[in-house]
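S.K.: okay, predicted coordinates and the sequence, questions at the end:
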Amino acid sequence: MSEPMAKLSVLSVQLFTILFLCMTASAVSTLEGNVDVIIIGAGMAGISAGKTLTEKGITNFIILEATDKIGGRIRNTDFGGYKVELGANWVEGVNGKELNPIWALARQVKLQTTLFDQSNLSSNVYTASGALPPQTDVDAVTTARNDYITSLGESLSANRDHDISVLTAERLYGSVPSAPVELALDYFLYDYEFAEPPRVTSLKNTQPLPTFENFGEDSYFAADPRGFAAILQPVASYLKSENGKYVDPRLKLQKVVNKIVYTKHGVTVSTEDGSTYTAKAAILTVSLGVLQSKLIDFQPDLPFWKLEAIFEFDMAVYTKIFLKFPYKFWRTDNGTELFLYADDSRGYYPVWQHLEREFPGSNISFVTVTDDESRRIEQQSDDKTLAEIMEVLKSMFGPNIPEAEEILVPRWWSNRLFKGSFSNWPIGVSLHDFAQLQAPIKRLYFGGEHTSALYNGYIQGAYFSGIDAAKEVVKCLKHGKCLSGPMKDQRLENQSSCTEPI
């Protein structure tokens, strides 16, 4: 064979090899077509983003959801013959001067709820010996101090003073909880709300809370056989459904995003099953915990200012441990739905709630733990957790109570698709830092409750954040006003409010 022919033969083999490799790669990674927008995550933020895009005339989008249903951290499961909520469970902020959009959705779908009654909590505190402390002693621990702390938080915001922690405020007041009963009540007031202790939580950005200041002090507990996620139905009405199931081809379930390539011209998103999607823009609504993990490979790497904001903010862990007993042994008279356990160790199985009002005769109760206790419990067996819980219950109600028949321990921190329950605003994070958390990068936009300056950690925060991110995408795609980089602080003041239509 001549030398030219030999070279041609070698070149043919190389071309065949390249063609074969390309065909193989194509079989593994299927490009599923261009769309205008990719929404990553079908929680409240992702679903409200899709609704806003639809209303603004952009319908050529897809929603990639890592789990098998919409709702994100609004999730329930079967337990003891009932549906219990693993994640979001309350509509917080009701009966105030403004209408909470989540409460409007709950009323629209006739969600079954009960008023969260905390009125008699101070008379329902158990010590390790089972004794109940006098109500006057308990009330004296909290009332004046809490009024002072709220007032101090308002003053810091009004005067634009530097932030301090809630614990610092308690020290300034001269009353830092130390006795078991004081610690239990302090836990209920702060950890139970923010899932992190007062030494971590920002005073300026949590006291007073906009959720309660704007929407009202009442909270309603959801206990509906359809699940709390029923509130998503009006928001997701743009998705085609049949017999109560979503069949819209734009909603793609069990698509775990593991790579995002973003430029000033568009975004390419890859999933663990080998699919690839391209779009002019993407809205990323995964949890803050996922952003802090290595689940998604960003190309190029996220800029330092964005990473700094992501890692400055906290992804808290809030765990409700459900138990079913053969019969109830706790009080069920008015005002006893909630009861506290005052242990020497702060946060050790502290806040209890029975479900006799919601599920009469169910004999189900649950205990809430947070933060390091949540992480500790997630790493041990359910049998070990049950043994610890029964020891606590027997110290509260006596040794003759029945053993639990079932236990359910959610593991939000261990779940790689969530890596926690909700975000908390910690000490040291300024409004400017928060603006970095929200800011888009080229054609990649960010949503989720952690990007809501007013309502981070709450469902309404997720709802508004989806609206805000979608509006920015519309400005970019329809009007050429494509923002990129850190937001200015004043833009936070123009976020969607409760006046947005449902």
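M.R.: Now that the structure is in, tell me what you want to look at.
S.K.: drop to CA atoms for contacts and neighbour counts, all remaining ones
M.R.: Fine.
S.K.: tell me what the helix ranked longest in the chain is packed against?
M.R.: Ranked by number of residues, the top helix in the chain under DSSP state H is helix 3-28. On a contact count with 3 or more C-alpha pairs under 8 Å, 6 or more residues apart in numbering; DSSP states H and E, helix 3-28 meets no helix or strand.
S.K.: please pull up the helix or strand immediately following that helix.
M.R.: On the C-terminal side of helix 3-28, the nearest following helix or strand under DSSP states H and E is strand 30-40.
S.K.: next, the buried residues of that following strand.
M.R.: Using 16 or more other C-alpha atoms under 10 Å as the test for burial, strand 30-40 gives 31, 34-40.
S.K.: now stretch 188-208
M.R.: Here stretch 188-208 shows 188, 190-192, 194-208 as buried, counting by 16+ other C-alpha under 10 Å.
S.K.: that one: end-to-end distance?
M.R.: With C-alpha to C-alpha, to the nearest Å as the measure, stretch 188-208 spans 16 Å from end to end.
S.K.: for stretch 83-92, same thing?
M.R.: Start-to-end span of stretch 83-92 (C-alpha to C-alpha) is 20 Å.
S.K.: buried stuff in the helix or strand where residue 151 lies?
M.R.: For residue 151, the host element (DSSP H and E) is helix 135-158. Along helix 135-158, these residues count as buried under the neighbour rule (16+ other C-alpha under 10 Å): 138, 141-142, 145-146, 149-150, 152-154, 156-157.
S.K.: check it against this one:
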Amino acid sequence: MKRRTFLLGTASGFSVLALAACVEPEQTPVPTTSPAPTTLTPSLVPQPLAVSRTNWSTDPFSRGSFSYAAVGATPEHRVALGQAVDARVFFAGEATAVDEPGTVQGARASGLLAAGRVQDVAAPGERITIVGAGIAGITAARQLVNAGYDVVVIEARDRIGGRIDTVSSDWPFPIERGPSFVHRTSDNFLDDELTTLGVSLLPFVRTPEVRTRAGAVVEVSTLGAEAVAGALDWAADQQQDVSVERALIDSGEAKLSSTRNADGLSDADWLEYEIATKLKVETGATPSQQSAWYTTDIGSADDDQIVIGGYSTLLKSDADGLELLLSSVVNRVAHDDGGVSLRLGTGESLSADRVILTVPLGVLQTAAIEFSPALPFAHRGAIAALGMGVLDKVWLRFDEPFWDTEARLWTIVGEDADFPVWVNMMPLTGEPILMGVVAAENATRLSELDDDEFLSAALTALEPFLAVPDAAVSDE
């Protein structure tokens, strides 16, 4: 399985969260604002001027951030999920991508593949409905429209993009609540496409500045990465798949010293660091949930780029001229030899010859859409086997920097920080803006907090990066 390039990366490589838009029964997304709590733990970090957070796990139109290989899941499950049903119901989206699942390029490739499969069986001029206006859905729609088909795209949200969500208002440059990075691979030319569309991309240096809770800058140890690599090698020789956690324990790789050195860190701390800043961030899941056979390859890359000028430009270009039906939730899909029928949350129904569903795995796992007849066993098995990870971002804009480091990537070692990875936008844009990431069980826990509590947790996690004022010199 190829290295993912998803929403936010880590010390060893950045990724691009690329997930198709989704649908669900009629619901209202959870608002991001709520009454301030009566008591909050004060932070030494100053209050920001602007805040933007995501909450993908509670969003009724996503139910998670991106798919991952859970224990027992295999690439064949993704293949099964992507198969057409009776040449009427087709599937696309990052969860169906064998190569680069959970990514913009994986989702986009799945849209092209689904559109091609429709063209193989559809007569010219047929009516094709696409559910979801994320990158997979828009890509499929564009290809089919260009091929002469009658296409309508139905989207639950009031905008296109799904989890590609660019916000420009109240910020000095467009911020990305979804994808932020592009990683160049042999078959991925998103950077060229974005550049052609006038979107600014900047090279991103992945070497992190690592700090302890006390704020001390320490050199990265390879002990954690070596332990994980050893555990995965051990797991590859076993008769059946186990979790990454089980592989670490049973292989003996987890037996690292807890004796602290002069920096207050132990060998075991570096294993926790590897898990927090890489494994959890890359999958949105804990080691106990991740497959040791098919866990994400988190190897290094040398050509990551950060998107500054608006990732959504990519979708807007492809969506130009498409027939879009926004704010329309699909809650039932029925098909027979004569075609397909889709029921909306309003009670209305739409008919088409065929449908492409770009529904996120998390929505499928909640059985939010009724299928008639029921999906084949292979599809249901794939939906149950694959995991849906959780990763959220927070953007903070300050009046002036409270930090004194020029490092672009910040990480924290020696504690279970809620936000173990931060991106410093100051060296890139000249603006005192930070982007933090929270993943796996910490993201799930923080998803239940209101905005003030969530911000308090983020500011507390930033305290190791507070600038230390020079000691006052006095002759008295």
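M.R.: The structure has been received and is ready for your questions. If you're wondering where the values come from, they're calculated on a predicted model, not measured in any experiment.
S.K.: care to give me the TM-score?
M.R.: Scored against TM-score structural alignment, normalised by the length of structure 2, the superposed chains reach a TM-score of 0.63; 333 aligned residues with a C-alpha RMSD of 3.0 Å.
S.K.: that older thread, okay, and the longest helix of structure 1 goes to which residues in structure 2?
M.R.: Per TM-score structural alignment, helix 3-28 of structure 1 has no counterpart in structure 2.
S.K.: please apply the same query to stretch 444-453 of structure 1.
M.R.: Using TM-score structural alignment, stretch 444-453 of structure 1 lines up with nothing in structure 2.
S.K.: show me which residues of stretch 153-173 of structure 2 are buried.
M.R.: Result for stretch 153-173 of structure 2 [16+ other C-alpha under 10 Å]: buried residues 153-157, 160-167, 171.
S.K.: quick revisit: which one of the buried residues of strand 30-40 of structure 1 is nearest residue 181 of structure 1?
M.R.: Comparing those against residue 181 of structure 1 with C-alpha to C-alpha places residue 40 closest, at 44.2 Å.
S.K.: what residues does the residue of structure 2 sitting at the aligned position of that closest one make contact with?
M.R.: Under the alignment (TM-score structural alignment), residue 40 of structure 1 pairs with residue 131 of structure 2. Contacts here follow C-alpha atoms under 8 Å, 6 or more residues apart in numbering; on that basis residue 131 of structure 2 touches 22-23, 137, 153-155, 330, 355-359.
S.K.: looking at structure 1, which of the residues you listed hold up?
M.R.: Among the contacts of residue 131 of structure 2, the ones still in contact in structure 1 (both residues aligned by TM-score structural alignment, their matches' C-alpha atoms under 8 Å) are 137, 153-155, 330, 355-359.
S.K.: show only the entries of those residues found in strands.
M.R.: 153-154, 330, 355-357 (DSSP state E).
S.K.: ok, those residues vs residue 348 of structure 2, which is closest?
M.R.: For these, the nearest to residue 348 of structure 2 is residue 330 (9.7 Å; C-alpha to C-alpha).
S.K.: corresponding residues in structure 1 for the helix ranked longest in structure 2?
M.R.: Counting residues, the longest helix found in structure 2 (DSSP H) is helix 104-121. Under TM-score structural alignment, helix 104-121 of structure 2 has no counterpart anywhere in structure 1.
S.K.: same question, stretch 274-291 of structure 2
M.R.: Under TM-score structural alignment, the match for stretch 274-291 of structure 2 is residues 185-202.
S.K.: endpoint to endpoint, the matching stretch covers what distance?
M.R.: End-to-end distance (C-alpha to C-alpha), stretch 185-202 of structure 1: 19 Å.
S.K.: how about the helices in the stretch 251-400 of structure 2?
M.R.: Assigned by DSSP state H, counting those that start in this stretch, the helices in the stretch 251-400 of structure 2 fall at 267-274, 280-283, 313-319, 361-365, 377-385.
S.K.: mean deviation, the last one versus structure 1?
M.R.: With mean C-alpha distance after the TM-score superposition for structure 1, helix 377-385 of structure 2 departs from structure 1 by a mean of 2.7 Å once superposed.
S.K.: residue contacts, the residue nearest to residue 208 of structure 2 when sequence neighbours are not counted?
M.R.: In this structure, residue 208 of structure 2 finds its nearest non-sequential neighbour in residue 409, 4.7 Å apart by C-alpha to C-alpha, 6 or more residues apart in numbering. Applying C-alpha under 8 Å, 6+ apart to residue 409 of structure 2 gives the contacts 11, 205-209, 421-424.
S.K.: make JSON lines out of these and add distance to residue 456 of structure 2, neighbour count and secondary structure.
M.R.: As requested, the contacts of residue 409 of structure 2 are exported to JSON lines (distance: C-alpha to C-alpha, whole Å; neighbours: other C-alpha atoms under 10 Å; DSSP: H, G, I helix; E, B strand; the rest coil):
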{"residue": "11", "distance to residue 456 of structure 2": "25", "neighbour count": "22", "secondary structure": "coil"}
{"residue": "205", "distance to residue 456 of structure 2": "28", "neighbour count": "17", "secondary structure": "coil"}
{"residue": "206", "distance to residue 456 of structure 2": "27", "neighbour count": "23", "secondary structure": "coil"}
{"residue": "207", "distance to residue 456 of structure 2": "27", "neighbour count": "16", "secondary structure": "coil"}
{"residue": "208", "distance to residue 456 of structure 2": "24", "neighbour count": "20", "secondary structure": "coil"}
{"residue": "209", "distance to residue 456 of structure 2": "23", "neighbour count": "20", "secondary structure": "strand"}
{"residue": "421", "distance to residue 456 of structure 2": "16", "neighbour count": "27", "secondary structure": "strand"}
{"residue": "422", "distance to residue 456 of structure 2": "15", "neighbour count": "27", "secondary structure": "strand"}
{"residue": "423", "distance to residue 456 of structure 2": "18", "neighbour count": "23", "secondary structure": "strand"}
{"residue": "424", "distance to residue 456 of structure 2": "19", "neighbour count": "21", "secondary structure": "strand"}
